[in-house]
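I'd like to go over a predicted model; first the sequence, then the structure.
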Amino acid sequence: MRWIVHGERRVYASSYMDLYLSDVEVPGGERYEHHLVRLPRSVGTLVLDASRVLMVWRHRFTTQTWNWELPGGWVDPGESPERAAARETEEETGWRPGELAELAYIQPCAGITDAEQFLYLATHAHYAGPPRHAFESERVAWIPLADVPAMIARHEIVGGVTLVGLWQVLSGQSDAPAPRTAA
């Protein structure tokens, strides 16, 4: 059943997000205001080297948690998601990814936001120098894929785009080489 949108009004705007109240009518005729958060498109990059994945250890003040994440960030105006994925990976890790292939397209909270996330896979990278922004993460590391399931269970990996990418690779649902299992 499709909802009818009669209009929307902006409540708040910034370069990071816009908050709207949408005048919606649900099937059956009930009409009310529904919050809508509009966000720029974002990207993540899963960089593999045979049996390891490139990740950043960072603090998220919004949830007061530390966790391992794939490098990623906003898509700049006029920039393609693929180009943003390469740029963000190098800025956050110092590693320049090789050829990128789309791994997944995600709408993380479709009930309240129009957020779109594009996830890319690179099967090699070249070290280009230190990360551009030291505030992006506490550290950068190549994490063994064999360690990932236990890290997820311990809540050391919790971000949605990171989880989607890792499960795609671990389950063999991508064109990435099959991960080696620990002996």
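Cool, got the structure.

make it CA atoms for all contacts and neighbour counts henceforth
Noted.

for this protein, longest helix please?
helix 81-93 (DSSP state H).

by contact count, what packs against the very next helix or strand once past it?
Note on helix 81-93: by DSSP states H and E, the next helix or strand toward the C-terminus is strand 95-97. Here strand 95-97 touches helix 81-93, strand 125-127, going by 3 or more Cα pairs under 8 Å, 6 or more residues apart in numbering; DSSP states H and E.

Name the stretch among these that sits most buried.
Scoring the helices and strands packed on strand 95-97 by mean neighbour count under mean count of other Cα atoms under 10 Å gives helix 81-93 as the most buried, with a mean of 23.

take the one below as the second:
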Amino acid sequence: MKEQNSKEINNKFEEVTVKTDHIFQGKIISLQVDEVKLPNGKMSTREIVKHPGAVAVLAIHEDKMIVVEQYRKPLEKNQIEIPAGKLDPGEDPQTAALRELKEETGFDCGSIKLINSFYTSPGFADEKIVLFLAEDLTQGEMQLDEDEFLSCESITLEQALQYIKEEKISDAKTITAVYAWQIYKLTGKI
């Protein structure tokens, strides 16, 4: 079998954008509709949400995970999540992670490491979250934005796993962080 170079493999299903209609520009996201040419030559449309990207922090203090509880309007319910927030234009993800940790929880950290990054919903959005592990925490004062209403608590791994079962934790970034923490506790590696 003939070897294909990685560019050919990566592009074999490429959809070429023929036209873009910008539908909405919000404070955080924008929506566009792209007309695309499919690999078979036919035309189709793609609705795409553009997002500046975000960071999230798995913060461990005294063998507990620091979480925040807040109301999520799209879900019409409260959620328990790890601290997170959007990237400002040109902002370094690690700097943003330290900022969000401080703002939402009041904690500073002595050690921060990259865990991984991932796309939240690549079928319709380009949002990428960069996930960090923060340790050696010291507590200070929360610095919430004026439109942020949340509470902060620390939970055990067992509580986190139970919250996943109960759907109190149901967002991808927090579930990913809980399972990364579980692996970290078992192996000592992130």
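Right, received. Where do you want to start? Note that the structure is predicted; figures quoted are calculated from it, not measured.

and the helices and strands packed on strand 95-97 of structure 1 as a markdown table, adding distance to residue 117 of structure 1?
What follows is those, written out as a markdown table (distance: least, Cα to Cα, whole Å):
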| stretch | distance to residue 117 of structure 1 |
| --- | --- |
| helix 81-93 | 9 |
| strand 125-127 | 22 |
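
closest to residue 50 of structure 1 out of those?
Nearest of these to residue 50 of structure 1, taken as Cα to Cα: strand 125-127 at 11.5 Å.

what does that closest one correspond to over in structure 2?
Mapping strand 125-127 of structure 1 onto structure 2 (TM-score structural alignment) gives residues 137-139.

Please apply the same query to stretch 155-162 of structure 1.
The alignment of stretch 155-162 of structure 1 onto structure 2 (TM-score structural alignment) covers residues 167-174.

from the chain's centre, how far out does the longest helix of structure 1 sit?
Counting by Cα atoms, centre = their mean, to the nearest Å, helix 81-93 of structure 1 is centred 12 Å from the centre of its parent chain.

tell me the average deviation of it from structure 2 after fitting.
Comparison of helix 81-93 of structure 1 with structure 2 after fitting gives an average deviation of 0.6 Å (mean Cα distance after the TM-score superposition for structure 1).

What residues in structure 2 pair up with that helix?
Aligned by TM-score structural alignment, helix 81-93 of structure 1 falls on residues 93-105 of structure 2.

Residue 126 of structure 2 versus the nearest residue to residue 182 of structure 2 once chain neighbours are set aside, what's the distance?
Distances taken as Cα to Cα, 6 or more residues apart in numbering put residue 157 closest to residue 182 of structure 2, at 7.1 Å, once the chain neighbours are dropped. Distance, residue 157 of structure 2 to residue 126 of structure 2, by Cα to Cα, to the nearest Å: 30 Å.

try residue 153 of structure 2
From residue 153 of structure 2 across to residue 126 of structure 2, the span is 31 Å (Cα to Cα).

Those two - which one has more neighbours?
Shown here are residue 153 of structure 2 and residue 126; by other Cα atoms under 10 Å, residue 126 has more neighbours (16 against 12).

Mind reading off the mean deviation between the helix ranked longest in structure 2 and structure 1?
If you go by DSSP H, structure 2 has its longest helix at helix 172-187. With mean Cα distance after the TM-score superposition for structure 1, helix 172-187 of structure 2 departs from structure 1 by a mean of 2.7 Å once superposed.

neighbours of the aligned residue in structure 2 for residue 36 of structure 1, just the number please.
Residue 36 of structure 1 maps onto residue 48 in structure 2 when the alignment is built from TM-score structural alignment. Neighbour count of residue 48 of structure 2, defined by other Cα under 10 Å: 19.

hmm, back to that, okay, now the residue nearest to residue 182 of structure 2: neighbour count?
Neighbours around residue 157 of structure 2, by other Cα under 10 Å: 17.

I figured it hits residue 184, correct?
No: applying Cα atoms under 8 Å, one finds residue 157 of structure 2 not in contact with residue 184, separated by 11.1 Å.

Structure 1: which residue goes with residue 26 of structure 2?
Match for residue 26 of structure 2 (TM-score structural alignment): residue 14.
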